[in-house]
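Enquirer: my questions concern the predicted model and sequence given below.
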Amino acid sequence: MSTAHAVAAAVSFTWLGMVIAISFIEAPLKFRAPGVSLQIGLGIGRLVFRALNTVEAVLAVVLLILLVADPPSPTAIAAVCVVVVVLAAQLLVVRPRLTRRSDLVLAGSAAPHEADQPTRRSRVHYSYVGLELVKIAALVISGAAVLAGA
């Protein structure tokens, strides 16, 4: 295994751990902590996800550079491409919509179609979670494929 492949596997699995830890452990738990209101939780979430997405963008660039420097298997390349496309969709399409919704909630109102349930998760939130699940699968596949040389 080349150094580039070892680094690519490490980056994939590090990124995987970050997504699981933040999206599926930290994010839901912060709203259960004593004294954390919806507004405080949303404010914390925005900061945490902005930081996560920044690190993810850096990791995506690193993976792409490694792919060009020492191309791994077609499986690994395809999985990394899926990860990068999913991240781009989250950053360019889903996150702006979630930000608009959280702006409304933080301002004390909700979107007109959700005025009766302002704290209910929106469909956009579920699409973000769905994309996170796709990203997790693709990161597992990319890391494993690079390690296996498949």
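Expert: Nice, I can see it.
Enquirer: going by C-alpha atoms from here, please, whenever you check contacts or count neighbours.
Expert: Will do.
Enquirer: count of neighbours near residue 42?
Expert: 20 (other Cα atoms under 10 Å).
Enquirer: same question, residue 132
Expert: Residue 132 is flanked by 21 other residues according to other Cα under 10 Å.
Enquirer: element containing it?
Expert: Assigned by DSSP states H and E, residue 132 belongs to helix 123-148.
Enquirer: then residue 61?
Expert: Going by DSSP H and E, residue 61 is part of helix 38-69.
Enquirer: buried residues in the next helix-or-strand element following that helix, which are they?
Expert: Going down the chain from helix 38-69, the next helix or strand is helix 74-89, by DSSP H and E. Buried residues in helix 74-89, counted by 16 or more other Cα atoms under 10 Å: 75-77, 79-84, 86-88.
Enquirer: tell me the angle the next helix or strand after helix 74-89 makes with helix 38-69.
Expert: Sequence order places helix 95-106 as the next helix or strand after helix 74-89, per DSSP H and E. On the basis of axes from the mean of the first three to the mean of the last three Cα atoms, to 10 degrees, helix 95-106 is oriented at 170 degrees to helix 38-69.
Enquirer: and helix 95-106, what does it pack onto?
Expert: helix 38-69, helix 123-148 (3 or more Cα pairs under 8 Å, 6 or more residues apart in numbering; DSSP states H and E).
Enquirer: below is an additional structure, to be compared with the one above:
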Amino acid sequence: MTRVAIAVPVLALVWAGVTIGGSLIAAPAKFAAPSLDLRMALEVGHEQFFWIWIAERVLCAVLIGALVFRPPAARWWLAAPILVFALQQLFVVPLLDARTVRIITGETVPDSRLHLVFAVLEFVKVAALVAAGIVALRTGSSPPSGRAS
């Protein structure tokens, strides 16, 4: 495998790991800590996600850069997680961020399903990243045409 060929699955799987560790394990875990009230847990989460999203943006950008060197058919597998991430960042995250800031500052806000929507998108993104990583590993050693030599 070339360096670029190995970069795509590595980046996809590292990105999946960042999401699993930060969003799907650490984020819910802080709400189980009895000494953290909701406002404090949200404040910690606000900072946590700030740094997770920096890592995700970097991984996404590098992955997009690496895809330039891959055959067009190999790029489609990564379209799904990149599009989910874009959807999250452009639409869901700004709404969640505004809601979180309102709660942190002491405002009472109505119930919302935004966190559920975000969590579902996280699971979809992770599944797509793992699938793309596996497919890239399996096809990474084939020539650019996609045919075995």
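Expert: Received it, and whenever you're ready, just let me know what you need. Given the structure is predicted, the values throughout are model-derived calculations rather than measurements.
Enquirer: please state their TM-score.
Expert: For this chain pair, the superposition-based TM-score is 0.87 by TM-score structural alignment, normalised by the length of structure 2; 140 aligned residues with a Cα RMSD of 1.6 Å.
Enquirer: before we move on, back to that, next, the angle helix 74-89 makes with the helix holding residue 61 of structure 1.
Expert: 140 degrees.
Enquirer: ok so, going back, among the helices and strands packed on helix 95-106 of structure 1, show me which one is buried the most.
Expert: helix 123-148 (a mean of 18; mean count of other Cα atoms under 10 Å).
Enquirer: and the residue minimising distance to the centre of structure 2, how far from residue 127 of structure 2?
Expert: With distances taken as Cα atoms, centre = their mean, structure 2 has residue 19 as the residue nearest its mean C-alpha position (5.0 Å). Per Cα to Cα, to the nearest Å, residue 19 of structure 2 is found 11 Å from residue 127 of structure 2.
Enquirer: ditto for residue 44 of structure 2
Expert: According to Cα to Cα, residue 44 of structure 2 stands 26 Å off from residue 127 of structure 2.
Enquirer: again, but for residue 60 of structure 2
Expert: 15 Å.
Enquirer: could you do residue 51 of structure 2 as well?
Expert: Taken as Cα to Cα, the span from residue 51 of structure 2 to residue 127 of structure 2 is 22 Å.
Enquirer: coming back round to it: which elements pack onto the helix holding residue 132 of structure 1?
Expert: Right, helix 123-148 of structure 1 is packed against helix 3-19, helix 74-89, helix 95-106 by 3+ Cα pairs under 8 Å, 6+ apart.
Enquirer: of all these, which lies closest to residue 147 of structure 1?
Expert: Set against residue 147 of structure 1 and scored by Cα to Cα, those come closest in helix 3-19, at 6.4 Å.
Enquirer: buried set for that closest one?
Expert: With burial defined by 16+ other Cα under 10 Å, the residues of helix 3-19 of structure 1 counted as buried are 4-5, 7-9, 11-13, 15-16, 19.
Enquirer: between these, which is closest to residue 110 of structure 1?
Expert: Of the buried residues of helix 3-19 of structure 1, the one sitting nearest to residue 110 of structure 1 (Cα to Cα) turns out to be residue 19, at 27.6 Å.
Enquirer: that closest one and residue 132 touch, don't they?
Expert: Yes - under the criterion of Cα atoms under 8 Å, residue 19 of structure 1 makes contact with residue 132 at 7.4 Å.
Enquirer: before we move on, the earlier item: looking at the helices and strands packed on helix 123-148 of structure 1, which is nearest to residue 142 of structure 1?
Expert: Across those, closest to residue 142 of structure 1 is helix 74-89 (Cα to Cα), at 4.5 Å.
Enquirer: which part of structure 2 matches stretch 81-97 of structure 1?
Expert: With TM-score structural alignment applied, stretch 81-97 of structure 1 matches the range 79-95 in structure 2.
Enquirer: what is the end-to-end distance of the matching stretch?
Expert: 24 Å.
Enquirer: can you list contacts of that stretch?
Expert: 60, 114, 117-118, 121, 124-126, 128-129 (Cα atoms under 8 Å, 6 or more residues apart in numbering).
Enquirer: thanks again, I'm all set now.
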